[in-house]
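Enquirer: Structure for the following, please:
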Amino acid sequence: MSEQMEENKEETAYHEAGHAVMGCVRERYPLSVSIVGDGKGVVGRTDFEDDLPPSVFRHFDQSETKKKYIRTRVLIEVAGTIAHDIKYPGRAHDEGDANDDRSARQFVTEGVHFEDDRDAYLASARQEAEDLLKKNWPLVEKVATALLERRELSRTELLEILAA
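Expert: All right, here's what the predicted structure looks like:
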């Protein structure tokens, strides 16, 4: 593998580790994490159990359960880019970052009460995600290293790595 491809794999590993660790910190444990490309442009993936799409949330009340769920989903979405930026400051954002941002914005738009300032919500979520990732950076390093060695991790493997 060329040096450029290896560097991209390392960047992808940190990005996906950010999503995975944030999921674990927020007790939404990923099913799997991978840095194996799909041949269609996706170079990494962190999969979680399926649940309701963001569009149904506008029909729910403003319960604490809903608020916590939305916050968790937004934190997970932004965590990949933030981990990537922590490891590689000043880097140019790519399509993966843009996709994560769109997803986070969709959760904010659909799930945050219309009277709240959505941009402020997203900014505070990004800051919270950065703080949580920095606090748990050794776990991000462990997961990224394991991804570089194995390319894919199941939930069981991920939890074993985090517990070690």
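
Enquirer: drop to CA atoms for contacts and neighbour counts, all remaining ones
Expert: Will do.

Enquirer: Show me what the host helix or strand of residue 15 packs onto, helices and strands only.
Expert: Assigned by DSSP states H and E, residue 15 falls within helix 3-25. When contacts are defined as 3 or more Cα pairs under 8 Å, 6 or more residues apart in numbering; DSSP states H and E, helix 3-25 sits against strand 32-34, strand 45-47, helix 64-87, helix 118-135, helix 137-150.

Enquirer: Of all the ones you listed, which one is nearest residue 106?
Expert: Residue 106 lies closest, by Cα to Cα, to one member of the helices and strands packed on helix 3-25: helix 64-87, at 9.0 Å.

Enquirer: What are the contacting residues of stretch 65-83?
Expert: 14-20, 22-23, 26, 28, 57, 60, 97, 100-101, 103-105, 107-108, 111-112, 122, 125-126, 128-130, 133, 140 (Cα atoms under 8 Å, 6 or more residues apart in numbering).

Enquirer: One more sequence to fold, the one below, so I can look at both together:
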Amino acid sequence: MKYFVNVTSLEELRKQYRRLAKINHPDMGGSAEEMKIINIEYEIQFKSLENSDTVANGIKYNKEQDAAIRGVINIIIHLNVEIEVCGSWVWVTGNTYACKDELKKNGFRWASKKKAWYWHDPKEATRSHGKTTMADIRMKYGSDVIKEANTVYCVTA
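Expert: Sure thing, here's the model as predicted:
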């Protein structure tokens, strides 16, 4: 184990995995072999922590939901958009017009008030119906930025 050495909870494991995916995913300039090693270590560490304290912020850790979030992120990580995870929701912002069809195809929906695409587990019930701001969501559930969009600057002479 070299990637998840000091991880003591499932929440820490998930955050560490997201941080490592930003750096080592093949679509982000990393190697496929290194990402495979990270995934194997993640599964090993997950199994060892699974029976320990699985409640964070009053919410029971959900293995299937975590796998679904990782799967969705791996599908869209190659897009030039910003990807953020807040709780169990994946939010996509930036210049998304060019990739809106791919986002729709992968189960994302458009939140017009937030000017962002979102994905969440269809089994999960929603309560606010779009009334909550992104700042409130980030405050309540925390926020992990998985990927920032590549910024292209235009220099004029």
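
Enquirer: Any idea what the TM-score is?
Expert: Overlay of the two chains. TM-score (TM-score structural alignment, normalised by the length of the second structure): 0.31; 78 aligned residues with a Cα RMSD of 4.6 Å.

Enquirer: would CSV of the helices and strands packed on helix 3-25 of the first structure with distance to residue 161 of the first structure and mean neighbour count be doable?
Expert: Formatted as CSV, these follow (distance: least, Cα to Cα, whole Å; neighbours: other Cα atoms under 10 Å):
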stretch, distance to residue 161 of the first structure, mean neighbour count
strand 32-34, 12, 22
strand 45-47, 16, 20
helix 64-87, 18, 21
helix 118-135, 16, 17
helix 137-150, 7, 19
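
Enquirer: Take those and lay them out in TSV including distance to residue 7 of the first structure.
Expert: Below are these laid out as TSV (distance: least, Cα to Cα, whole Å):
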stretch	distance to residue 7 of the first structure
strand 32-34	16
strand 45-47	17
helix 64-87	12
helix 118-135	21
helix 137-150	10
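
Enquirer: With respect to residue 160 of the first structure, which of the ones you listed lies nearest?
Expert: Evaluated with Cα to Cα, those place helix 137-150 nearest to residue 160 of the first structure, the distance being 10.3 Å.

Enquirer: If you count contacts, what does the closest one end up packed against?
Expert: Using 3+ Cα pairs under 8 Å, 6+ apart, helix 137-150 of the first structure sits against helix 3-25, helix 155-163.

Enquirer: and among these, the most buried is which?
Expert: Stretch with highest mean neighbour count among these: helix 3-25 (a mean of 22; mean count of other Cα atoms under 10 Å).

Enquirer: what about residue 14 of the first structure, distance to residue 139 of the first structure?
Expert: 11 Å (Cα to Cα, to the nearest Å).

Enquirer: Repeat that for residue 101 of the first structure.
Expert: 23 Å.

Enquirer: Then residue 127 of the first structure?
Expert: Residue 127 of the first structure is 19 Å from residue 139 of the first structure, by Cα to Cα.

Enquirer: likewise residue 157 of the first structure?
Expert: In terms of Cα to Cα, residue 157 of the first structure sits 13 Å off from residue 139 of the first structure.

Enquirer: re earlier: would you convert the helices and strands packed on helix 137-150 of the first structure into JSON lines that also reports distance to residue 76 of the first structure?
Expert: Output for those, formatted as JSON lines (distance: least, Cα to Cα, whole Å):
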{"stretch": "helix 3-25", "distance to residue 76 of the first structure": "5"}
{"stretch": "helix 155-163", "distance to residue 76 of the first structure": "16"}
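
Enquirer: Quick one, which of the ones you listed gets closest to residue 118 of the first structure.
Expert: So among these, helix 3-25 is nearest, using Cα to Cα, at 21.1 Å.
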